[in-house]
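Participant: Fold the following for me, if possible:
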Amino acid sequence: MPCGLDIRIHDNCQSFTAMNSGGTFLKLMEKIFRRLENKCPDMRSIFLTTAFVNSLSRERQSPPIVKTEYDHCKCMVGIFERLIENLDKINEQLTIIRHYGEKHAQMAESGFTGVMIEQFGEISVFIIGSQDVVKFNHETVKAWRLLLACVTDEMKVGFDRMTRINGRRNSCNPPATTVAGN
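Facilitator: All right, here's what the predicted structure looks like:
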């Protein structure tokens, strides 16, 4: 298992099914992002900047670009649905999560940081861990903590990797300068 962890599939599946009924997990994601915005006030401007830049794009993305915080919450629900459904293939799923981290590196110029990913993980552990369906079962708490730690770690690995690559690309291509009078 990645991260040297034995994720209890049954505990995650049962509790996720309970939390995902009636849109509860979406509401949890909204709560997580509100708390993240409180801890990282730059998040609001990053969402607004990204939404504005994406709205100017003439390319049609498939799947569609995540433009708003609400879109991001819906996307996260989908990610967790696929993750939970495929916990028996956790390595493949974490590779996908790492790729999402790489995609977030393009927002580094807008102020997005790896610390924000870590904060997301910490807040998620607190909020998901405080749900009745999770908090009253020690094994379920442990399973969610381990799963969220793996997701956060892989997301950050992807983000850090692509941020370093982008930094190297930028240092290899210094801005062109012109000399007056030539």
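
Participant: make it CA atoms for all contacts and neighbour counts henceforth
Facilitator: Noted.

Participant: which residues in the protein form strands?
Facilitator: Applying DSSP state E to the chain gives no strands.

Participant: May I see the buried residues of stretch 14-22?
Facilitator: 15-16, 19-20 (16 or more other C-alpha atoms under 10 Å).

Participant: And for stretch 76-87?
Facilitator: 76-77, 80-81, 83-85, 87.

Participant: starting at the chain centroid, how far to the longest helix seen in the chain?
Facilitator: Longest helix of the chain, by residue count under DSSP state H: helix 138-172. Put simply, helix 138-172 sits 8 Å off its chain's centre (C-alpha atoms, centre = their mean, to the nearest Å).

Participant: Nearest to Asp160 among the buried residues of stretch 76-87?
Facilitator: Closest approach to Asp160 among these (C-alpha to C-alpha): Met76, at 20.2 Å.

Participant: Could you measure from the closest one over to Arg145?
Facilitator: Per C-alpha to C-alpha, to the nearest Å, Met76 is found 17 Å from Arg145.

Participant: Check Leu94 too.
Facilitator: 15 Å.

Participant: that older thread, adding distance to Arg98, write the buried residues of stretch 14-22 out as JSON lines.
Facilitator: Below are the buried residues of stretch 14-22 laid out as JSON lines (distance: C-alpha to C-alpha, whole Å):
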{"residue": "Ser15", "distance to Arg98": "24"}
{"residue": "Phe16", "distance to Arg98": "22"}
{"residue": "Met19", "distance to Arg98": "25"}
{"residue": "Asn20", "distance to Arg98": "23"}
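
Participant: this one as well, want them side by side:
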Amino acid sequence: MDDHIKLLIQFFDDLIANIECETTTVAMIKQVGQQHAILSQTCGFHSDIWEKLGEIAMEKICSTDIVQKTREAGRAWRSVIAFVTDELRCGFDGESRVFSSIRRRSSAEHLFEENNEDLLQKLQQIRMDYTSTVPMN
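Facilitator: Model prediction:
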């Protein structure tokens, strides 16, 4: 968990360092959301967790003395947190849909292969039954 917190702090440091370049910032945020999408398939991680993260971040950051002293700082942090939360969720949701469609397609292909093998076995059995019962000239 400590490593995850360090990564989160580094993430916000990188965002602030790149705040002037919107495309880089948005790409960084979405990439983090995308990297977490696999968790939707493996451990029930859902997109509403990003909202919870945003709420916690707002509560903790906006309760610090330095942010409370200036109204503009609180407003700025709330805007940044809302923006980051929305983009994280967007990246997560997009990639989760990709994982979900791959999983569905894989399941459908697997069923098709099983049905195909079953069908081939039945056809072979019908041929053997036919050749054993019908006299060949």
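
Participant: wait, what's in contact with the residue nearest the centre of the second structure?
Facilitator: Closest residue to the average C-alpha location of the second structure: Ala37 at 1.7 Å, with C-alpha atoms, centre = their mean. For Ala37 of the second structure, the contact set (C-alpha atoms under 8 Å, 6 or more residues apart in numbering) comprises 45, 92-93, 95-96, 99.

Participant: buried subset of the residues you listed?
Facilitator: Buried by 16+ other C-alpha under 10 Å: 92-93, 95-96, 99, out of the contacts of Ala37 of the second structure.

Participant: Closest to Leu123 of the second structure out of those residues?
Facilitator: Nearest to Leu123 of the second structure out of those is Phe99 (C-alpha to C-alpha; 35.7 Å).

Participant: rewinding a little: in the second structure, what residues pair with the longest helix of the first structure?
Facilitator: Residues 71-105 of the second structure are where helix 138-172 of the first structure aligns, with TM-score structural alignment as the criterion.

Participant: Would you mind getting the average deviation of that stretch from the first structure?
Facilitator: Once the two are superposed, stretch 71-105 of the second structure sits an average of 0.7 Å from its aligned residues in the first structure (mean C-alpha distance after the TM-score superposition for the first structure).

Participant: Matching Thr24 of the second structure against the first structure, which residue comes up?
Facilitator: Counting by TM-score structural alignment, Thr24 of the second structure lines up with Glu92 in the first structure.

Participant: and the gap between the residue nearest to the centre of the second structure and Glu95 of the second structure?
Facilitator: Per C-alpha to C-alpha, Ala37 of the second structure is found 6 Å from Glu95 of the second structure.

Participant: ok, now how distant is Val84 of the second structure from Ser40 of the second structure?
Facilitator: Remark: distance between Val84 of the second structure and Ser40 of the second structure (C-alpha to C-alpha) = 19 Å.

Participant: Looking at the two, which has the bigger crowd around it?
Facilitator: Neighbour count, other C-alpha atoms under 10 Å: between Val84 of the second structure and Ser40, Val84 has more, with 22 against 18.

Participant: ok, for the more buried one, nearest residue in space, not its chain neighbours?
Facilitator: Ile29 (6.5 Å; C-alpha to C-alpha, 6 or more residues apart in numbering).

Participant: what's the neighbour count on the aligned residue in the first structure for Asp2 of the second structure?
Facilitator: Aligned counterpart of Asp2 of the second structure in the first structure: Tyr70 (TM-score structural alignment). When neighbours are counted by other C-alpha under 10 Å, Tyr70 of the first structure registers 15.

Participant: Over to Ile9 of the first structure?
Facilitator: Ile9 of the first structure has 18 neighbours, counted by other C-alpha under 10 Å.
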